[in-house]
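*Asks:* Pasting the sequence and the predicted coordinates here, then a few questions.
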Amino acid sequence: MKKFLIIALTAMMLLVFTGCDKPKEETYKITVWVSESEGVKELTEQQIARFCEENGVTLDATVEGISEADSATVMITSVEDGADIFCFSQDQLSRLVQAGALQVLGEAASATVTELNDEISVKAATVNGQLYCYPLTSDNGYFMYYDKSVVKEEHLDSLEDIIADCEAAGRLFSMELETSAWYNASFFFATGAVSEWVTDESGAFVSVNDTFNSEAGIIALKGMQKLLKSPVYNSSSNAADFSAAIPSAVLISGTWAVSDVKAALGDNFGATDLPSFTVDGVEYHLGSFSGNKLMGVKPQTDANKAALLQKLALYLTNEKCQTERFELKGWGPSNLAAQQLDAVKSDIALAALNAQNAYATPQGQIHGSWWNIALAYATSAKEATTDAELQAALDSYKQAIDALFALDTSGLIFVGAWNGWNNTDDAMRMEKDNETFTITVEVPESDYMGGRIVTPGEWDNDKGVTAVTVGVELIQPADAEGNPDNNIIFLAAGTYEVSYNATTGEISIVQK
């Protein structure tokens, strides 16, 4: 298995990104990963061609479309084989830094990025005071789309009134609560609860200030129950819900859905900030996560190529390129000058997002396990009928958070469908003998018989199907698109001995 490419570049090279010495005249072959959204690949190709013309350089660039949610996973699987420049969501930054997949920006580049972009996006690209990437957007948050023929304008600030409008019209209210902590956290932020994670210089999580298990958390769950227990509740964030057999009249989603929502609603299209809910006579305006999309550069062995890539990344995230992406896709720019364009300021969806940002919590680096841990309280709240049951759900949540830091993170765990994807499960801890880790696992028959070897409490994915050298006939072949998490997916139920050699990075599988 190929190892991570970790390159130490000189301080002088780190400072080069613009206008200094012209890069050595050479044709560089590069790969760039951008959003798979229609038209983005072609626009990026045009922007790279323009960069080459303006700077008198030649690049043999292959531009490929890949989801920002998946690109980090694919990069970490093999940094060496990954793209030279790639786009990703900010919640992936910590794991990319830990994997050595990002070249830190030098002082000059950092100063320019800080000057040209909004504060939230710069923070999103920063780990322990160092910029690791370039802000691409400032629109990765959510707000409320609604059907103006169903939801009355005077009801827009009341969750209870909006639910009543939906119930009266026989229409649904789409919001992911049981299936997405990113969305359900909005109720906790409304009541002042926080979940603030701290990393060390390597990007590893060392502590958390989490107040979800509190009186504020109880109020949050009571507010959440108003939607969870309603017959119009639909756990979804899909714009297609407006065109479903039983259509939604409300959708909590982001700017990426605007084109489809407009097409579905036509003249009844509406967008605004999230509403408030009331508990014991007190109103709480729903909060949200605010986030960004980022562009990173992989470390290089060739200093000239590295300098050119940094210059290209800065160009692809400048005012002109961000404006072009706004015009094509409606993406909200992080560039301060682009934000002041009349077309940007008058955009209905971005205006709704900006209104919601007054109640938003900037999404910092969050432990990968939190996203699953924070689902259980929503499921429990849906069935709960007493405060004691709500408190029990929050107690369980707190115990799971605390366990992350009490966890013995040495060794490896073989996590998967067979243990409910519990990456803290000591029962699935592999036995170590010198540099070889081994476990015998019973894989039951199910729709998905996959999993991978991880560090306890983490979701690293370099020890998966691409590392298997013995027993490949027992599993599905590697598929970066269909299996972006690099899981080992067994073809049949049975008992298997799985071994990982930490020296060679190879995995062997033997059916018992």
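*Replies:* Structure's in. What do you need? Numbering: from 1, shown residues only.
*Asks:* only C-alpha atoms for contact and neighbour calcs from this point on.
*Replies:* Fine.
*Asks:* which stretches of the stretch 301-450 of the chain form strands?
*Replies:* Taking DSSP state E, counting those that start in this stretch as the test, the strands found in the stretch 301-450 of the chain are 360-362, 413-416, 431-433, 436-443, 450-454.
*Asks:* Would you mind measuring the gap between the ends of stretch 315-323?
*Replies:* Terminal residues of stretch 315-323 lie 12 Å apart, using CA to CA, to the nearest Å.
*Asks:* Just give me how far it sits from the chain centre.
*Replies:* Mean-position distance between stretch 315-323 and its chain equals 22 Å (CA atoms, centre = their mean, to the nearest Å).
*Asks:* cool, stretch 22-31 as well?
*Replies:* 31 Å.
*Asks:* who's in contact with that stretch?
*Replies:* With contacts defined as CA atoms under 8 Å, 6 or more residues apart in numbering, stretch 22-31 is touched by 57-64, 83-85, 304-305, 307-308.
*Asks:* 10 Å - rerun?
*Replies:* Outside stretch 22-31, the residues that touch it by CA atoms under 10 Å, 6 or more residues apart in numbering are 16-17, 55-64, 81-86, 303-309.
*Asks:* any idea how far residue 319 is from residue 116?
*Replies:* 8 Å.
*Asks:* so which of the strands of the stretch 301-450 of the chain is the most packed in?
*Replies:* strand 413-416 (a mean of 26; mean count of other CA atoms under 10 Å).
*Asks:* which other helices and strands contact it?
*Replies:* strand 436-443, strand 450-454 (3 or more CA pairs under 10 Å, 6 or more residues apart in numbering; DSSP states H and E).
*Asks:* Longest helix in this structure, please.
*Replies:* In the chain, with assignment by DSSP state H, the single longest helix is helix 387-406.
*Asks:* who's in contact with it?
*Replies:* By CA under 10 Å, 6+ apart, helix 387-406 touches 205-208, 210-215, 217-219, 221-222, 367, 369-370, 373-384, 423-424, 456-458.
*Asks:* next up, a second structure to put side by side with the first:
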Amino acid sequence: MKKQTKRVLGVGATLGLSAMLLAGCGSDKETEQATDTSKTNENASIKLWVDAAQVETYQGIVDDFQKENPNWKVTIKPSESATAQENIKKDPSAAADVFMFPHDHIGQMVEAGMIYPNTKYEETVKENNIESAVDAATYDGKLYGYPYGVETQILYYNKAKLRAEDVTSWNTLTAKGKLGTNFGEAGANYIFTPLFMSNGNVLYGENGEDLKGTNFNNDKGVQVLEWIRAQKDNKGVIQSNAEALSNLESGKVDAFLSGPWSKNDVEKALGDNFAAAPYPTVDFGDGEVQQKAFLGVKLFGVNAATKSPVAAMALADYITNKESQLTVFEGHGTVPSNIEAQTAENVQADEVTQAVMTMSDAEHSFVMPKLPAMVTFWGPSDAVINDTFNDKISADDYKAKLDKLVEDTSK
């Protein structure tokens, strides 16, 4: 999950004032109705959107749901989660009642009145999922999403070249092996912006919702840029972007940073020498601290324009419960956000999943900000990281560059 799509400025008139109010603060009458399953949506027909590759998996889950709820008919349609908000915006009344989407779109959806608050299963979600996933499903203090998976970058490495203890710190990793990663080209922002949070700073505040909450322009931020520049002279760091995987396969590098989406390719490249681990620690000058990554959370949401909110919420809750998350893990490798599902034997046995679960806590990751203004951050942050690494900014200008970055991305 990298970049947000363009901020939504409005939705069609079909959404209606009542739905707008629901998505904002809700009305007591609608909330009461949505929690009374005995009087509403008795014969509902619900449309569900999931990624095309997962339709078959979710069909089996939905079949079980319908056995328990024979009066509710669910139709599954393929629709990519990354573009859910764009597709709903086109015609909310024709869109799915329940849809999957990346959590960093939630701010845009809430502010546009596109998503129905979780009025019925809030406590269930909070009790059953890890804290960071619940945080990602929440906006402006209100829960909207239904988490079903987490993802974050991890470290892949060749265990014929590096031992497990070698990869626990950046210094030993790059002293004993070669790490291929991208500091100097587009996309470095997603990988290395969390360095600032590793050193104690925040991006759009602690919860990713404060427009004026970025504080990179301080001594700790300058330390991060100094560390980034030093990596250009680190013989154990090989600038790698599109060629990172081929460099790993050829032996030019011994490790690289990527997410669970790269698992199959890395296993093919390394064979029996495949290994995965959480991020190492780094030292910006004041001692070792945990290197962090962005955390992405996979969510389902309910369309604010749904005519069947009770049935839609029940479906969203069912397809994200422990059993459903385990089914999706088995079919697609999606790392569960459900606390009990994470303890399942097959989940615990997977090396990549173990690394992602470790990375998904607050010590190891920073929840991708949900603020719509995040779209303005990516370009300027890439420029600062790239230019620092490529020695296009003098050390004397680091603070000024960070001042400008914070100013430009806080409007």
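*Replies:* Yep, it's here. Since this is a predicted model, take the numbers as computed values, not measurements.
*Asks:* quick one on the thing from earlier: now the helices and strands packed on strand 413-416 of structure 1 in TSV, with distance to residue 33 of structure 1?
*Replies:* Formatted as TSV, these follow (distance: least, CA to CA, whole Å):
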stretch	distance to residue 33 of structure 1
strand 436-443	34
strand 450-454	25
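*Asks:* Would you mind saying which of those strands lies nearest residue 270 of structure 1?
*Replies:* The closest of these to residue 270 of structure 1 is strand 450-454. By CA to CA, the value is 41.5 Å.
*Asks:* Tell me the residues of structure 2 aligned with the closest one.
*Replies:* Using TM-score structural alignment, strand 450-454 of structure 1 corresponds to no residues of structure 2.
*Asks:* Check which helices and strands the next helix or strand after that strand sits against.
*Replies:* Note on strand 450-454 of structure 1: by DSSP states H and E, the next helix or strand toward the C-terminus is strand 468-470. Judged by 3+ CA pairs under 10 Å, 6+ apart, strand 468-470 of structure 1 is in contact with strand 494-501, strand 506-511.
*Asks:* what range in structure 2 matches the first one?
*Replies:* Residues of structure 2 matching strand 494-501 of structure 1 are absent, with TM-score structural alignment as the criterion.
*Asks:* Who are the contact partners of the residue mapped onto residue 191 of structure 2 from structure 1?
*Replies:* In structure 1, residue 191 of structure 2 lines up with residue 183, judged by TM-score structural alignment. Each residue near residue 183 of structure 1 by CA under 10 Å, 6+ apart is listed here: 141-142, 175-177, 237, 252-253, 287-289.
*Asks:* Pull out the buried residues from those.
*Replies:* The neighbour-count test (16 or more other CA atoms under 10 Å) marks 141-142, 175-177, 237, 252-253, 287-289 as buried among the contacts of residue 183 of structure 1.
*Asks:* quick one: which two of these are the most distant?
*Replies:* 237 and 287, at 16.5 Å, using CA to CA across those.
*Asks:* residues contacting the nearest residue to residue 432 of structure 1 once chain neighbours are set aside?
*Replies:* Once flanking residues are discounted, residue 432 of structure 1 sits nearest to residue 438: 6.6 Å by CA to CA, 6 or more residues apart in numbering. Applying CA under 10 Å, 6+ apart to residue 438 of structure 1 gives the contacts 412-414, 429-432, 497-501, 507-509.
*Asks:* Assess the claim that residue 15 of structure 1 and residue 21 are in contact.
*Replies:* No. Residue 15 of structure 1 is not in contact with residue 21 according to CA atoms under 10 Å; the separation is 11.6 Å.
*Asks:* my guess is residue 299 of structure 2 contacts residue 101, does it?
*Replies:* Yes. Between residue 299 of structure 2 and residue 101 there is a contact at 5.5 Å, judged by CA under 10 Å.
*Asks:* List the contacts of residue 79 of structure 1.
*Replies:* Counted by CA under 10 Å, 6+ apart, residue 79 of structure 1 has contacts 2-6, 72-73, 96, 99-102, 298-299, 462.
*Asks:* Selection in ChimeraX covering whichever of those are buried, please.
*Replies:* ChimeraX command restricting the contacts of residue 79 of structure 1 to the buried ones, with burial defined by 16+ other CA under 10 Å:
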select :4,5,6,72,73,96,99,100,101,102,298,299,462
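*Asks:* now for the contacts of residue 79 of structure 1, which pair is the farthest apart?
*Replies:* Across the contacts of residue 79 of structure 1, the longest distance by CA to CA is 17.9 Å; it joins 299 and 462.
*Asks:* Put together a markdown table for the helices and strands packed on strand 468-470 of structure 1, with distance to residue 275 of structure 1 on each row.
*Replies:* Below are those laid out as a markdown table (distance: least, CA to CA, whole Å):
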| stretch | distance to residue 275 of structure 1 |
| --- | --- |
| strand 494-501 | 50 |
| strand 506-511 | 51 |
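*Asks:* now for those strands, which one comes closest to residue 315 of structure 1?
*Replies:* So among those, strand 506-511 is nearest, using CA to CA, at 39.5 Å.
*Asks:* centroid residue for structure 2?
*Replies:* Structure 2 has residue 296 as the residue nearest its centroid, 1.0 Å off, counting by CA atoms, centre = their mean.
*Asks:* would that residue count as being in a strand?
*Replies:* Yes. Residue 296 of structure 2 sits within a strand when classified using DSSP: H, G, I helix; E, B strand; the rest coil.
*Asks:* After alignment, which residue of structure 1 pairs with it?
*Replies:* Match for residue 296 of structure 2 (TM-score structural alignment): residue 291.
*Asks:* what's the closest non-adjacent residue to residue 34 of structure 2?
*Replies:* Nearest one to residue 34 of structure 2, counting by CA to CA, 6+ apart, is residue 310 at 5.2 Å.
*Asks:* That neighbour contacts residue 33, doesn't it?
*Replies:* Yes. If you go by CA under 10 Å, residue 310 of structure 2 and residue 33 touch, sitting 8.2 Å apart.
*Asks:* These two: which is more packed in?
*Replies:* residue 310 (23 against 16; other CA atoms under 10 Å).
*Asks:* Determine which residue in structure 1 is aligned with the more buried one, please.
*Replies:* Residue 310 of structure 2 maps onto residue 307 in structure 1, by TM-score structural alignment.
*Asks:* Quickly note the distance from that match to residue 45 of structure 1.
*Replies:* 20 Å.
*Asks:* Same check on residue 243 of structure 1?
*Replies:* Applying CA to CA to residue 243 of structure 1 and residue 45 of structure 1 gives a distance of 34 Å.
*Asks:* again, but for residue 436 of structure 1
*Replies:* Relative to residue 45 of structure 1, and taking CA to CA, residue 436 of structure 1 is found at 45 Å.
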